[in-house]
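Undergrad: please find the sequence and the predicted model below.
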Amino acid sequence: MRRLIESGNGFHNLKKEFKCESRNIFAALTSMVFVLAGAIPMLSSVAASAGMTSAQAASFVMCSMAVGGLISIFASIYYRTPFYFAGSLTAIVVLKPMFDQFTLPEMVGGFIAAGVALFLVGYTGMIGWISRYLPLPVILGMVAGVFMSYGLDIVRSIASDPLSGALIAGAFVAFPLVTKKVPPHIIALAVGIACAVFLHSGEADGSAGSYGLSLPVFTGPDFTSNVFLTVSLPLVIMAVADVFKGYGVLKANGCDLSLNSVTVLSGLGSILAAFGLGHTISLAGPVMAILAGEDAGRRERRFAGAVIYCGGVLVVCVLSGILIPFIMQLPGTIIDLICGIAMTGLLVSSLQGAFGTGRFQMGALAAFLIGLSKVSILGIGAPVWAIVFGWIVTLCMENGQWRQMIARGRSEKKETGPAADQAVMD
């Protein structure tokens, strides 16, 4: 019988092996920037546009992050590897228009279906088939195209609010000249809050709701056929792309684990989070790049930094009922600017992965342009069509490269095991 997840170190000798270094703590604190300056403002922006109440918005943020944090603590300890599962940031990009089309129960139904699909993709080993036949640059081209709207929001925000925009963007760009020990994202967030307090103090309308500790808001699902194609399918594609990116980070830092296990954990977390309005859970590549990198301490102890960081994430989640109403009161231009700045790293890495390898560039370009267009055909969003037409362009115009990829994958499967693990590095 197939194992649910691959066996790891387990919980034996944990007391002896869990030794925290100063670099582990610094990596954890640095990673927290992406929660405070990236994930929370982005999730808050989606919640506000969806018309959620303060309680629903806090639950949306809490379940998207807390479930992933708990799974991350388990996986980091069980495999002695720095993991961070969280609500997919790439999926957030496509959630805004979906909330306009469907009710919250229908969205929950779509989230659950996406989680079940992710679980099956991992448990059946289908993730390996996907990695063998679908070029990673095409996936990343789609991601870059969808992400690009956040980059454009930086320009639009500065144009519509020049003073605040110049102060926030200027602090982000110039602060590394002062010191590289403090991430510029946290400085941009601090300046953004200062601008909201001193330059936009009269714009808050008090409609965000009451403040308090966060508790999950249970929402029952409503399953419809249209939501499966419009909501579930794009979220699965986004989550799979995140799995590839996050796993690639682990491989690049000398860590190894079956893609199947990672995808199974993502699916189970997504199903659990969905009942509290949380969306698909997947690997968070930028945070893992910090937690698993050389600057995070000795390789055998880096998992300790991930555990500390995830503990901090759980504290932030409990306080999200206080943080979210406050963030939802920030001016839209400031939120868009902070979110755009937080996404710059992901945007750059996606563009590099799509066009930096010199392979599958026409397929990646097609996926990028369609993802950027936000076109919807037959009720199915641009991310799905970007993958479909990007793959078709690759088969027609880059067939030789595609056949070489297939042949190399089969050869590596015979020599080293599942091709899925090797294809991530292509």
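TA: Thanks, I have the structure now.

Undergrad: every contact and neighbour count from this point should use C-alpha atoms.
TA: Will do.

Undergrad: I'd assumed P331 was in contact with E203.
TA: Yes. Between E203 and P331 there is a contact at 7.4 Å, judged by C-alpha atoms under 8 Å.

Undergrad: quick one: buried residues of stretch 336-347?
TA: D336, L337, I338, C339, G340, I341, A342, M343, T344, L346, L347 (16 or more other C-alpha atoms under 10 Å).

Undergrad: ends of it, what's the gap?
TA: Across stretch 336-347, the terminal residues are separated by 15 Å (C-alpha to C-alpha, to the nearest Å).

Undergrad: other residues contacting that stretch?
TA: Stretch 336-347 is contacted by residues 34, 37-38, 41-42, 144, 147-148, 150-154, 157-158, 165, 168-169, 185, 188-189, 192, 286 when judged by C-alpha atoms under 8 Å, 6 or more residues apart in numbering.

Undergrad: buried subset of these, written for ChimeraX?
TA: Selecting only the buried entries of the contacts of stretch 336-347 in ChimeraX, with 16+ other C-alpha under 10 Å as the criterion:
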select :34,37,38,41,42,144,147,148,150,151,153,154,157,158,165,168,169,185,188,189,192,286
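
Undergrad: next, the one to line up against it:
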Amino acid sequence: MPKPGASQSSLSAIAGITTGLVGFLSSFVIVIAMMQNLGATDGQIASGLLVVCFAIGITTLFLSYTSKAPITIAWSTPGAALIAGAFAAGEGDSEMLARAMGAFIVAGILLIATGLIKPLAALVSRIPSEIAQAMLAGFLLAYCTEPILVLASEPWLAGPVIVVWLLALWLAPRWAIPAAFVASCVVIALNFNSEAVEGISILPHLEFVMPSIDGAAIVNIALPLYLVTMASQNLPGLAILKAYHYKLPWKRSMVTTGFMSSIIAPFGGLTINLAAISAALSAGSESGVEHLKRWRSAMWSGYTYITIGLFCSAVVVIISAAPSEVFGTLAGLALVGTFAGSVAGAWKNPAEHSRMPAAVTFIIAASGVTILGIGAAIWSIAGGLIVRGIILARKQAQEDKAETHAEHQ
């Protein structure tokens, strides 16, 4: 709660800086895990974090200033989690990374098309949210079990991080992952591996990755990334702003985020989108900022992301020095909230035509199966839609039969 007598300027700064810090610290480990699984080097990961933080900051500043609404931007946390779960650690290489960057460009183009072509946005919104959420939950399952597995095998590495996370959940839930990160830093310091950070620069720098446009990567990375970003970020972000009585310039937002996503991809940048959960930190009344002035909070969030971007190389150095078990624990804990939200969204509707398709989608996604070169993300959505169609068709046939029987009575 804001302090009595605090000025609107200071309240805006507090709300915006908090938005930026929470947005970054609660999910940056997921982005790093994704890049590692794709085969990125530490330098490429640092480059990717730098450009995506700058893209988030600049886009937030542009949209919030031009619309005078608290529009905040974030990276696609669900998209990063989806991709990280789809590729096992050590599986990636330079070719896979190049194909992934090409897929990121395509995902950005699809976002631009969504802003320019209204029927495309309408089509995406018709995909049942429970199916999209179940797909994401399926991919997150393996990651979220990692802390328990590490705790069983290496309790002195995972234990302190988990304990701090649990205490923070009780005392300050919003800061649970940042607190766990601090605990991880302590564990890393006690188990520091100087050889792991040799040759890694802590200065901000860019590394170019020549993108490769590959059909399989478009199907297995670009399309799932686009769909989960729309379903889990952009549409909820729109709903949150509407709930706080703000008008979102949809076309401008989609075109801008899509354009920025495409141009940062060759430097390792992940797709960006409307912030969803963290959006309320700047747009909500809890900040104490007057309704018409909350766009200034979003501006502060943008400045915060740009500042954080300058220190991303140092963050990567810390992660590189960490035992893999510590990072796996931290990444798993960071994904628990996203997993919980996905599960809740997947099974929020008790109706059979919603519950059963979600279950099928979840099972296929969790299997990680690849058939005919097409990954589990697309198969899970297809499986869920097929089961949903069968259940709805059966229900319609039963209703038609009952109606016909009634007419003959």
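TA: All right, it came through fine. Treat the numbers as computed from the prediction; the structure is a model and nothing was measured.

Undergrad: quantify their similarity with the TM-score.
TA: Here the TM-score for the pair of chains, by TM-score structural alignment, normalised by the length of structure 2, is 0.84; 382 aligned residues with a C-alpha RMSD of 2.8 Å.

Undergrad: so for E203 and P331 of structure 1, which residue has more residues nearby?
TA: Counted by other C-alpha atoms under 10 Å, E203 of structure 1 and P331 do not tie: P331 has more neighbours, with 17 against 12.

Undergrad: alignment lookup: the more buried one to structure 2.
TA: Mapped onto structure 2 by TM-score structural alignment, P331 of structure 1 lines up with P323.

Undergrad: what sits against that match?
TA: Contacts for P323 of structure 2 (C-alpha under 8 Å, 6+ apart) come out as I188, N191, N193.

Undergrad: can you check L199 of structure 1 too?
TA: S164.

Undergrad: what about the aligned partner of I264 of structure 2 in structure 1, distance to M98 of structure 1?
TA: The equivalent of I264 of structure 2 in structure 1 is A273 (alignment by TM-score structural alignment). Between A273 of structure 1 and M98 of structure 1 the computed distance is 18 Å (C-alpha to C-alpha).

Undergrad: following the host helix or strand of M260 of structure 2, which helix or strand shows up next?
TA: In the assignment (DSSP states H and E), M260 of structure 2 maps to helix 250-264. Remark: after helix 250-264 of structure 2, the chain's next helix or strand is strand 272-274, criterion DSSP H and E.

Undergrad: which outside residues touch that next one?
TA: Identification of contacts with strand 272-274 of structure 2 by C-alpha under 8 Å, 6+ apart yields 52, 55-56, 71-76, 229, 233-234, 237-238, 253-254, 257-258, 260-261.

Undergrad: now, those residues that are in helices?
TA: V52, A55, I56, T229, G237, L238, S253, M254, T257, G258, M260, S261 (DSSP state H).

Undergrad: neighbour count: A273 and M98 of structure 1, which is higher?
TA: Neighbour totals were compared for A273 of structure 1 and M98, and A273 leads with 30 against 16 (other C-alpha under 10 Å).

Undergrad: who's in contact with the residue nearest to the more buried one when sequence neighbours are not counted?
TA: Leaving aside its chain neighbours, A273 of structure 1 sits nearest to C63 (5.1 Å; criterion: C-alpha to C-alpha, 6 or more residues apart in numbering). Remark: with contacts taken as C-alpha under 8 Å, 6+ apart, C63 of structure 1 is in contact with P216, A273, A274, G276, L277, G278.

Undergrad: would you quantify the distance from the nearest residue to G258 of structure 2 once chain neighbours are set aside to F259 of structure 2?
TA: Computed as C-alpha to C-alpha, 6+ apart, the closest residue to G258 of structure 2 that is not its neighbour in sequence is G108, at 4.1 Å. According to C-alpha to C-alpha, G108 of structure 2 and F259 of structure 2 sit 6 Å apart.
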